[in-house]
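Asks: Structure for this input, please:
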Amino acid sequence: MLEVANLDARYGRAQILNGVSLSLGQNEVVAVLGRNGAGKSTTMKSIMGMVRQKTGQITYEGQSILGKPSHAICRAGVGYVPEERRIFGELTVEENLEVGRRDKRDDAPEWTLEHLFELFPNLNERRKNLGKQLSGGEQQMLTIARTLMGNPKMVLLDEPSEGIAPVIVEQMANVIAELKREGLSVLISEQNLHFARLVSDRAYIIEKGSVCYDGTFDHLDQNPEISNKYLAV
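Replies: Model prediction:
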């Protein structure tokens, strides 16, 4: 579904990504792991067309999206949940969700308010509350739910477990499992190895803007020196 090959990215004169290559298959959950500042978020933003200075190849469903604007990539079926919880604080939960509504795609599951409130019961209980009245974890859930209202085929989640309570992290793992059951493909950037292992089929590790690991979590478990070298704080 997604192929990234030899991706370089820069912010001004600063080289952030160096030849990053990765792939995401249909109905697959893949984690991009790495320490803070390793290049995970830049990888996600590059895929979404949010980094101007980049070279390489980014292919989605067989078509190049390199150089395309973010809104065109979104319309093609790619949903993006940024690291920052960008909700509308003065709108209710329901109104925040309606902002993200798009027509159903023939080749993607349809997400209605009712469906989302089943998946996110906390949001259902607070559907009339303003966005600014939610906890950090609830705001993260709302951001994901709003993205799903666009009926994407593939979702990019940037650091979804960062800064939220363990009970919400557990709920988030259940949500990602449900997305896979619904047929979505999910690419996750994460520092939390435990969370990534819970939800992902396999993983990449990025260090200083380059991919230094591409494999399974079983292999990581059998070779702890890899995670100790590239993920330990």
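Asks: C-alpha from now on. contacts and neighbour counts both.
Replies: Will do.
Asks: Would you map the strands across this protein?
Replies: Assigned by DSSP state E, the strands in the chain fall at 2-11, 14-24, 29-33, 53-60, 63-64, 78-81, 154-158, 185-190, 202-207, 210-215.
Asks: for the first one, packing partners?
Replies: Applying 3 or more CA pairs under 8 Å, 6 or more residues apart in numbering; DSSP states H and E, we find strand 2-11 packed against strand 14-24, strand 53-60.
Asks: got the angle for that strand vs strand 154-158?
Replies: 40 degrees (axes from the mean of the first three to the mean of the last three CA atoms, to 10 degrees).
Asks: And strand 2-11, what's buried?
Replies: By neighbour count on 16 or more other CA atoms under 10 Å, the buried set for strand 2-11 is 2-4, 6-10.
Asks: Here is the second sequence; please produce its structure so I can put it next to the first one:
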Amino acid sequence: MLNVESAHVAIGSVQVLRGLSLAVPAQSMVGLIGRNGAGKTTLLRTVMGHLTPSQGRISFEGQDLASVPRHARAALGIGYMPEDRGLVPELSVEENILVPLWATGMRSTRARLDFIYGVLPELAEMRARRALLLSGGQQKLVALARALGVGTRLLLLDEPFEGVAPALSMRLADVIAGLRGGALSVLIAQSDLNHSRKLVDAEVVIERGANAVVEAAG
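Replies: Okay, the predicted model is just below:
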């Protein structure tokens, strides 16, 4: 599904990724584990086209993403949940979910919203509420819903449990666990696996932008 081969990525003059490789097989969940600053966010932003590798190759379902412009990657079925949530504060919950659907030209927005509200029914109750009025944990749920909107093939989740109260962390873990066994593949970037060790099929450990350990999750 997603294959990263010896990716090198710099931000300005700083080399962040130094030959990182990983694979996310179809219908699997993979944990990308590393300390803050290890390069996890850089990898996800590179997959989404915000950054460009100077060396290496990133492919999605066999297609080299170098040939796919940034604005077209979500339309491939890739959903991205950034660590900082990235919501538009003045828009409602539903409008924030719909923005990437509109941007990709998805026609069946009603069906997709019905799917999202089926997975996250609590959001249906607050669909008209502006994002700036939500708690940090509620904003995480909306960010996950937005990623699910376009992420029909692959989800990239950056620190989904960071800064979230324990009850909402458990809720997020339940939602992500409920995606197992479907058509989606999921890459979860985290500082540790406290919330998702039971979720992932494999772990990739990143240190200073390179692979440290790749092992099957227990």
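Asks: care to give me the TM-score?
Replies: Remark: TM-score between the superposed chains equals 0.91 [TM-score structural alignment, normalised by the length of structure 2]; 214 aligned residues with a CA RMSD of 1.8 Å.
Asks: With adjacent residues omitted, what lies nearest to I168 of structure 1?
Replies: What sits nearest to I168 of structure 1 in space, not counting adjacent residues and going by CA to CA, 6 or more residues apart in numbering, is G137, at 6.0 Å.
Asks: residues touching the residue nearest to the spatial centre of structure 2, list them.
Replies: Nearest to the mean C-alpha position of structure 2, counting by CA atoms, centre = their mean, stands L156 at 1.9 Å. Listed by CA atoms under 8 Å, 6 or more residues apart in numbering, the contact set of L156 of structure 2 reads 44, 78-81, 186-189.
Asks: 6 Å - rerun?
Replies: 80, 187 (CA atoms under 6 Å, 6 or more residues apart in numbering).
Asks: So it versus V30 of structure 2, what's the distance?
Replies: Using CA to CA, to the nearest Å, L156 of structure 2 is found at 10 Å from V30 of structure 2.
Asks: Quick check: neighbours shared by the two?
Replies: L187.
Asks: still on that earlier bit, count of neighbours near the counterpart of the residue nearest to I168 of structure 1 in structure 2?
Replies: Taking TM-score structural alignment, the alignment pairs G137 of structure 1 with G137 from structure 2. Residues lying near G137 of structure 2 (other CA atoms under 10 Å) number 22.
Asks: repeat for V14 of structure 2
Replies: 8.
Asks: And the helices in structure 1, which stretches?
Replies: Listed in chain order, the helices of structure 1 (DSSP state H) span 40-47, 70-75, 93-99, 113-119, 121-125, 136-148, 166-181, 193-199, 217-222, 224-230.
Asks: Among those, which comes closest to R105 of structure 1?
Replies: Counting by CA to CA, R105 of structure 1 lies closest to helix 70-75 out of the helices of structure 1; the figure is 10.1 Å.
Asks: What residues of the closest one count as buried?
Replies: 70, 73-74.
Asks: and if you look at stretch 194-214 of structure 1?
Replies: Here stretch 194-214 of structure 1 shows 195-197, 199-200, 202-211, 213-214 as buried, counting by 16+ other CA under 10 Å.
Asks: quick one: contacts for L65 of structure 2?
Replies: Going by CA under 6 Å, 6+ apart, L65 of structure 2 touches 58-59.
Asks: Alignment lookup: it to structure 1.
Replies: Using TM-score structural alignment, L65 of structure 2 lines up with I65 in structure 1.
Asks: Next one: that match relative to S200 of structure 1, how far apart?
Replies: 25 Å.
Asks: ok so, going back, isn't the residue nearest to I168 of structure 1 right up against E162?
Replies: No: using CA atoms under 6 Å, G137 of structure 1 is not in contact with E162, being 9.2 Å away.
Asks: Show me the two of the buried residues of strand 2-11 of structure 1 that sit farthest apart.
Replies: Going by CA to CA, the pair spanning these furthest: L2 and R10, at 21.3 Å.
Asks: for the closest residue to A196 of structure 1 other than its chain neighbours, what are its contacts?
Replies: Nearest non-adjacent residue to A196 of structure 1, counting by CA to CA, 6+ apart: A31, 6.2 Å away. Taking CA under 6 Å, 6+ apart, we find A31 of structure 1 in contact with 187-189, 200, 203.
Asks: With that, I have no additional questions.
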